[in-house]
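K.L.:
Provide a 3D model corresponding to the input given below.
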Amino acid sequence: MSNYPEKISLSLYIIERLKQLDCKQIFGVPGDFNLEFLDYIEDDDTLQWVGNANELNAAYAADGYARIKRSLSCIVTTYGVGELSALNGIAGAMSERVPVLHIVGVPSEALQQKHALLHHTLGDGIFSHFSKMSAPISSAMANLHTSAVGTDGLPYEVDRVLAAALTQCRPAYMTFPTNLHHVKVPSKNLSTPLPHPHSAPLTPAALLEEHVTDSQAEIELKLVVDEIQRLFEASHDPVVLVDACAERFGVENEVSKLVATTGVKFFTTPMAKGVLDESHEMFGGVYVGANSLPAVKELVEKSDLVIAVGALKSDFNSGSFSWAVDVRHTIELHSTHTQVGYAHYPAVTFRALLPALNARLGESIGKHGPKGEFGTTRKQENLKLAEEQQAQAAEGPVKEVATENAQKFGKEAITQAYLWPRMGKWYRENDIIVSETGTSNFGIIDVPVPKNTSVVSQVLWGSIGYSVGAALGCALAAKEQGDRRVILFVGDGSLQLTLQEIGTMIRHGLNPYIFVLNNDGYEIERCIHGPTRKYNDIQPYNHQLLLQVLSKPDGSQPTKSYKVQTQAELDALLTDETFNKRETIQLIELIMPRDDVPRALLTQAQLTANANAGV
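P.N.:
Modelled structure (predicted):
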């Protein structure tokens, strides 16, 4: 029985759907075509209008919020000038598989039909230009018009767009004409829940291409499980490789069960860092092809069976496509299909396969006994390998770089080789770590993070400045979840693109740690090309004044800023009791040497330079 009147306003219908999806923060910038819709948002006690400094930052924030909430987020912009400003951030969400609903307030249906020469247009009376620009970066679109679907059809259009975003884990786009903000629509659909992105039925590739019955899909599923069991029982050194889409589609718990059931070693990629417990005894490290630590690279590439879940083989996520894993010994589980060696199974998704596989392998291992090939012996072997890998990491490339940097920059300099292992000791369980495109993204790779840590980055899209807006969204989500610590790492160059959103953090009383890596410019670009070129230089900012500038002039919003120049100063700060209480927002400016980069970035820069040169 519905608690809603038979008919409600379309604005209220949209809001109720967002609330059902636990979307409590609405990001965006007001504009004359969305103002009356914003009234509904502000008047709802369970929603908060965030109010961003600009639409790009709002899109980044919505992205970060959706990642931590593990569900859909929402951004509201205005026609033309507002929506176009958000597109870079929306494109990033499309690229990285993040469900963000983009609602665009547009002129009334009557004005559009008259081809009126309005502000925020190209002056040609055509109102479809900008929605067409959003088409390639949207899982679904709806230009809400009564002339197309009638008043009663509007809720179905809203639900269609939302369902696409949720099932595909990608953005969706919806225009909302001003004359429809108050129009009454049937409320009956609200009694039918929308799917959650972690339990939504996935559409196998086969269903997109041809008609496949449920019974045929079941037959194919059994065939795949049989084949994987055969390969697993014949293998001597299997591993599990976890990638981004395992988290995006919420199958990481099933992957954890797979690891626990089989006792095999597991690895992640940069895009999946922190998805599984990195303090787990079976965690082997981060695999990035040729950009991996040598011990990690060896363990993965010598395996005779790699079970890859949710693989997303982008350049920075794969060491410029240098995964050296034999296809014949690889099983790939995806949201739309399964690949076993060269065999393609378009009717089997990982959401259906993983539970069946766990059950089957559990039975198989039970038959072999606790000391069989799949039991205690294998676990002991993997523990020994883990110890060897950790020892090699300590004595290998990381230590070598640290030694070289100490000689080059001085023993007390805050070098990349010193910073990331030191920060790793400061992390706590349940932290949210937001790392910027650039040195930060590569610095965090080699250092394990504690249990239940969320690592938010943009490895595939790679838009500099993303992390600041994303940290706002993460912090708002963290506040809803019990005030988890939010730790932002951003370079001095990237910060300049989106620093206004720190003011929004202050406005909402959020207390993230903002570590500004001040290495005097765009170090990642210098590493790839042009180390002495002026285009990689930036205007130096006085970072110690930023929080003061972005907070109220009356001093009613306390902030703290620190300038840290030596390892001893950083050690003292990280162990300071007041600093760790998080009573206010804190900016920590780390003065770091120019021309110093993390190990992983140095390797990736060479791989990228070779790729750019066509090598």
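
K.L.:
only C-alpha atoms for contact and neighbour calcs from this point on.
P.N.:
Noted.

K.L.:
Excluding sequence neighbours, find me the nearest residue to residue 603.
P.N.:
Nearest residue to residue 603, sequence neighbours excluded (C-alpha to C-alpha, 6 or more residues apart in numbering): residue 291, at 6.0 Å.

K.L.:
Proceed likewise with the subsequent sequence, for comparison:
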Amino acid sequence: MTDTIEFASYIVERLKQTGVKQVFGVPGDYNLEFLDYIEKDPVLNWVGNANELNAAYAADGYARIKGGLAVLVTTFGVGELSALCGVAGSLSERLPVLHIVGAPSTRMQRSRALLHHTLNTPSSFTAFTDMSKQLSCSMALLNQVSPDTPNGYVDAFDETLRQCLTQCRPGYVELPMDAVRAVVSTRGLNVPLPDSHAAPSLEALRQLTPPGTPSPINKLYKDFGFFEPKPDEVTEHVVKIITRLYEGAQRPIVLVDACAARFGMGPIIRHLVEACGIRFFTTPMGKGILDEHHPLYGGCYAGRNSLQPVRDEVEASDFVLYVGSLKSDFNSGSFSVHIDDAHAVKLHSYTTQVGYAEFPTTDIRHVLPLLVGALEGVKSERPRVLGESLEQKMKQGRVATLVNRPEGTDIVHKWLWPRVGSWFHDNDIIVTETGTSSFGLLPVPLPSHASYNAQVLWGSIGWSVGATLGAALAAEEEPDKRRTVLFVGDGSLQLTVQEIGTMVRRGLHPYLFVLNNDGYEIERQIHGATAQYNNIQMYDHQLLLPFLAGKNPATPFESHVVRTQDELHALLLDDKFNVPDRIRLIEVVMPRGDAPEPLLLQARLTAEANSGH
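P.N.:
Next up, the predicted model:
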């Protein structure tokens, strides 16, 4: 490689170094020249989405399955604003999405030219970046970098890329048109980029403070005139405290939440629970991170919105290692989690809470690996009893099971979710829309290597369709063949249905289960059971694939409609149906007003919370 390179080529090389192969977005005149570099690259693939919002959702799904960076490219103003709802979801749920925005040239911006896509106000060239500032962990505003500054473009871009990877949050890059062909040094390409699953440097921990958190610990020590300990000394101290708490516990458990997946902690947690014989549970956002058929698995815990045996065991524990917690309302049964803070240890990125004390500059990626050896070395008098797995309890009829069919022939939620749970393959990628789908699968044990994906915290309606595109593309990059399975309601589908056309164009073969219950059922359960605002225009779902595939589809397709339990049961048993050689849409007709039990309970909890009682 030469000593210099065009800046757009530098960006392309950096993206490939992170493992990115798919780039999501929509072309616009301010990003077209940059897209030329993506299109001519033999590794990167331009996906080309139906709109920018869908592209952001797809990038979100891609990042979840890849366990790393996703890239979104939009154009200035109209394009970037369309994507912001999806970017906000990635911030909320901790996903590293790099948002690159093609912008007018620095000369045009300095002259305040009245260009298309501007607001016709004095802030036309700053308003959009100000909007993204609240949704980004770092911003590379290249229009503010002098082209005469040595490596200015490179340094600004690399810093935002590093922060995006380290913090698992979105980063923002404004790429003026005249920066695309600027000549920069290639030296930066020799500097390794961080891995979001690897522990960040201790110096990075010292400098980083996530948005909205108090000042880091060094200010505390400075204010009181004490010698400031090094971050690694604080980490070792925290591990000793946690180990002492664990030594005295009689009923320890591990509770796994969303950020454990974001930072790649699943294998380490599994090693920990197996080495120590500790029972483990997941939250709704942590579902699928560990093997749900493991004998140490106790179930999915969300406070009052949990199966009673799960709730009893979790709330009777006297030591809770809470890994990567995000205690949102839907993730905690409207904040009904009943775990005594006095014996809870919460591992986060950049901080650890032990009881009522907090230790900034300690990171889950540093603390958890050290805990494995420390807790494994504890000699305990506790009997190493595995207890009953959730799967065993289901077989005994102590929780909901497939065995007892409900009366009638209608496909109802009580029957549907255990049935599709038994249909899943071992390594399926499962995507569920916020609503009946995500709540329906919560109590159902998934196959050992399945990936469960739901946007529990941000909960943007329509997210799952775009996310399925991103997830299926990520699956195509893996050596093992994996099916991608979507469950989406008829109402949610209407917001992002265009992206099914992109799936066809890219030759993908997901299973698209559309739950047709005549409207927004989750909203009806929360409020407005008969209100007109929860109704939708009914589509003919059997025409969607022929319409979106067009006259020359890139992949074969087929559609099914099932109205009875026997029809769906027969379809799921069909050998040809189980070969993922085409895109399939399965319309599942369900009675209006029926909902899974976890959703019914969450609706009551939400109503109580909203009423203030």
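
K.L.:
Return the residue of the second structure aligned against the residue nearest to residue 603 of the first structure.
P.N.:
Superposed on the second structure with TM-score structural alignment, residue 291 of the first structure falls opposite residue 305.

K.L.:
That match contacts residue 333, correct?
P.N.:
Yes - counting by C-alpha atoms under 8 Å, residue 305 of the second structure does reach residue 333; the two are 5.0 Å apart.

K.L.:
Quick check: neighbours shared by those two?
P.N.:
residue 602 (C-alpha atoms under 8 Å, 6 or more residues apart in numbering).

K.L.:
Just give me the match in the second structure for residue 523 of the first structure.
P.N.:
Aligned partner of residue 523 of the first structure by TM-score structural alignment: residue 521.

K.L.:
so what's its match up against?
P.N.:
When contacts are counted by C-alpha under 8 Å, 6+ apart, residue 521 of the second structure touches 435-436, 534, 592-593, 595.

K.L.:
Buried subset of those residues, written for ChimeraX?
P.N.:
A single ChimeraX command selects the buried members of the contacts of residue 521 of the second structure (16 or more other C-alpha atoms under 10 Å):
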select :435,436,534,593,595
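
K.L.:
Could you narrow the contacts of residue 521 of the second structure to those that are also in contact in the first structure?
P.N.:
Here is what carries over to the first structure from the contacts of residue 521 of the second structure, by both residues aligned by TM-score structural alignment, their matches' C-alpha atoms under 8 Å: 435-436, 534, 592-593, 595.

K.L.:
Show me which of these is closest to residue 113 of the second structure.
P.N.:
residue 534 (44.9 Å; C-alpha to C-alpha).

K.L.:
how about the nearest residue to the counterpart of that closest one in the first structure, chain neighbours excluded?
P.N.:
When the first structure is aligned by TM-score structural alignment, residue 534 of the second structure is paired with residue 536. The shortest distance from residue 536 of the first structure to any non-neighbouring residue, by C-alpha to C-alpha, 6+ apart, is to residue 522 (5.2 Å).

K.L.:
okay but the one you found is in contact with residue 539, surely?
P.N.:
No - the pair residue 522 of the first structure / residue 539 is not scored as a contact, 11.0 Å apart, by C-alpha under 8 Å.

K.L.:
between those two, which one's more packed in?
P.N.:
residue 522 (22 against 10; other C-alpha atoms under 10 Å).

K.L.:
any residues touching stretch 152-167 of the second structure, and which ones?
P.N.:
By C-alpha under 8 Å, 6+ apart, the list of residues contacting stretch 152-167 of the second structure reads 7, 68-69, 94, 96-98, 137-142, 145-147, 169-173, 179, 184-185, 188, 193-196, 200, 349.

K.L.:
Report how many residues lie close to residue 155 of the first structure.
P.N.:
21.

K.L.:
Assumed it was part of a strand.
P.N.:
No - Residue 155 of the first structure sits outside any strand when classified using DSSP: H, G, I helix; E, B strand; the rest coil, being helix.

K.L.:
Look up how far residue 162 of the first structure lies from it.
P.N.:
11 Å (C-alpha to C-alpha, to the nearest Å).

K.L.:
What span of the first structure is stretch 417-433 of the second structure aligned with?
P.N.:
Counting by TM-score structural alignment, stretch 417-433 of the second structure sits on residues 420-436 of the first structure.

K.L.:
which residues touch the matching stretch?
P.N.:
With C-alpha under 8 Å, 6+ apart as the criterion, stretch 420-436 of the first structure contacts 441, 443-444, 447-458, 464-468, 470-471, 474, 484-491, 494, 574.

K.L.:
redo that, cut-off 7 Å
P.N.:
For stretch 420-436 of the first structure, contacts defined as C-alpha atoms under 7 Å, 6 or more residues apart in numbering pick out 441, 443-444, 447-457, 464-467, 471, 484-490, 574.

K.L.:
Just give me how far it sits from the chain centre.
P.N.:
Put simply, stretch 420-436 of the first structure sits 16 Å off its chain's centre (C-alpha atoms, centre = their mean, to the nearest Å).

K.L.:
Pull out the buried positions in that stretch.
P.N.:
With burial defined by 16+ other C-alpha under 10 Å, the residues of stretch 420-436 of the first structure counted as buried are 420-422, 427, 430-436.

K.L.:
go on, stretch 182-197 of the second structure?
P.N.:
Buried positions in stretch 182-197 of the second structure, judged by neighbour count with 16+ other C-alpha under 10 Å: 183-186, 193-197.

K.L.:
ok, now how distant is the most centrally placed residue in the second structure from residue 58 of the second structure?
P.N.:
Nearest to the geometric centre of the second structure sits residue 64, at 4.9 Å (C-alpha atoms, centre = their mean). The gap separating residue 64 of the second structure from residue 58 of the second structure is 10 Å, by C-alpha to C-alpha.

K.L.:
in the stretch 201-350 of the first structure, which spans are helices?
P.N.:
Assigned by DSSP state H, counting those that start in this stretch, the stretch 201-350 of the first structure shows helices spanning 205-209, 214-234, 244-248, 252-262, 294-301, 350-368.
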